[in-house]
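Undergrad: all I have is the shape, not the residue letters:
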């Protein structure tokens, strides 16, 4: 790609069904879950709007929105199976502590190494909303490429790294 030329992912990326995503090698955790995303999704997620064609901004917004909802469902599911008698109010409170702005800021910082952006846009990369959209977009791409189970495993490793696997895997064998 030449300086200033925006990448163009294929428009079919939405029709297809990390912890350390800074590595170009295939990454699988101890459970065998693959946290890499397809080339088209990688291009979409890790290309800042400063280099992206305007017609692909809608795709980025859509995949980020999808990721936000998938993260919400995954965290709720994780909490639902963590303690079978946990009350709704406690689930809501605990969910808010699992995914704080500082956590997202830190996790998205690890993703910034792969982000392509115009040098003039470097100052915007510290904005929490930019990082949140990047984090959400990655989750959306992971969901599209590998399904809900991969997102749940990935989030579980982020929010409860000591556990090794989500509680619903331990409890129900699903």
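TA: Yes, it's here. All figures in this text were calculated on a predicted structure; none of them were measured in a lab.
Undergrad: every contact and neighbour count from this point should use C-alpha atoms.
TA: Noted.
Undergrad: can I assume residue 65 sits in a helix?
TA: Yes - under the criterion used here (DSSP: H, G, I helix; E, B strand; the rest coil), residue 65 sits inside a helix.
Undergrad: residue 65 and residue 136 touch, don't they?
TA: Yes - in terms of Cα atoms under 8 Å, residue 65 counts as a neighbour of residue 136; the distance is 7.0 Å.
Undergrad: tell me which of those two has more neighbours.
TA: The residue with more neighbours, out of residue 65 and residue 136 and counting by other Cα atoms under 10 Å, is residue 136; that gives 25 against 17.
Undergrad: surely that one is in contact with residue 64?
TA: Yes - in this structure residue 136 lies within contact range of residue 64 using Cα under 8 Å: 4.8 Å.
Undergrad: structure two is appended below for comparative analysis:
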């Protein structure tokens, strides 16, 4: 999963506060870009309001995004859990837990937030702004969770699912979190449970110079090729071959 480099406009340089008109324009464009229109835009604004902004503007402590963050964390856990449960029917409880943790951890949420330019909308106090708060990983991860909480309160679980289907689930399908998944073990369990026979992994190709090798692996069940995988190591290639085999078997 690639991480986008934050824009230079979010550097530690001082930045004047947005006017009300500028904020309205920015949040309107943000919603249009996501194809989402909040019924209660106060929830949207609150999702992007950091406690430092609340403190400097003498607002109520509950006006920051921390309560929404709490709710969004739970909504993410539920929706991601349900998606993984349905998608990976042969994955054990322990493996599902490990994969979910990789998806909802701070580094992953920061990548999602960067991809959608969440940092551009965060309302910060001057001190937090001037010390680089706009690109601080923990802050961005919290904002992403708060946005999910606000979206859930405003429009319900179905719209949250639609948002995740567009911006988060594709990352899972692309294998962005495959480093925490043991596809070979899953495939072995599937084959043993169905009494299909013995798996055979074969490295069929090696390309590239010694310092930048790429391997191609095929996995067979008897004489039937179930999957093909590529990787920078034999182990990675075999894992990807097993992943393709699982997709093939689950589609039957």
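TA: Perfect, thanks for sending it. Since the structure is predicted, the reported quantities are computational estimates derived from the model, not experimental observations.
Undergrad: mind checking the SS state of residue 226 of the second structure?
TA: When classified by three-state DSSP, residue 226 of the second structure comes out as strand.
Undergrad: quick check: the gap between it and residue 240 of the second structure.
TA: Distance, residue 226 of the second structure to residue 240 of the second structure, by Cα to Cα, to the nearest Å: 11 Å.
Undergrad: the two: who's more crowded?
TA: Just comparing residue 226 of the second structure and residue 240: by other Cα under 10 Å the higher neighbour count belongs to residue 240, 25 against 20.
Undergrad: not counting sequence-adjacent ones, nearest residue to that one?
TA: In this structure, residue 240 of the second structure finds its nearest non-sequential neighbour in residue 229, 4.4 Å apart by Cα to Cα, 6 or more residues apart in numbering.
Undergrad: what about that neighbour, helix or strand, and which?
TA: With secondary structure defined by DSSP states H and E, residue 229 of the second structure is part of strand 224-231.
Undergrad: which residues touch that strand?
TA: Defining contact as Cα atoms under 8 Å, 6 or more residues apart in numbering, one finds that strand 224-231 of the second structure is touched by 214-220, 236-245, 248.
Undergrad: let's go with 10 Å and repeat that
TA: Residues outside strand 224-231 of the second structure that contact it (Cα atoms under 10 Å, 6 or more residues apart in numbering) are 199-206, 213-221, 236-249.
Undergrad: can you turn the buried part of those residues into a ChimeraX selection?
TA: Only the buried members of those enter the following ChimeraX selection, criterion being 16 or more other Cα atoms under 10 Å:
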select :199,201,202,203,206,214,215,216,217,218,219,220,221,236,237,238,239,240,241,242,243,244,245,246
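Undergrad: now intersect the contacts of strand 224-231 of the second structure with the strands, please.
TA: For the contacts of strand 224-231 of the second structure, the ones inside strands are 199-206, 214-221, with DSSP state E as the criterion.
Undergrad: tell me the one of those residues nearest residue 132 of the second structure?
TA: The shortest distance between residue 132 of the second structure and any of these, using Cα to Cα, involves residue 214 and amounts to 39.7 Å.
Undergrad: where exactly do the helices run in the first structure?
TA: Counting by DSSP state H, the segments of the first structure that form helices are 39-45, 57-82, 88-98, 101-111, 128-146, 148-159, 167-172.
Undergrad: report the angle between the third one and helix 57-82.
TA: Looking back up the chat, that one is helix 88-98 of the first structure. Per axes from the mean of the first three to the mean of the last three Cα atoms, to 10 degrees, the angle that helix 88-98 of the first structure makes with helix 57-82 is 130 degrees.
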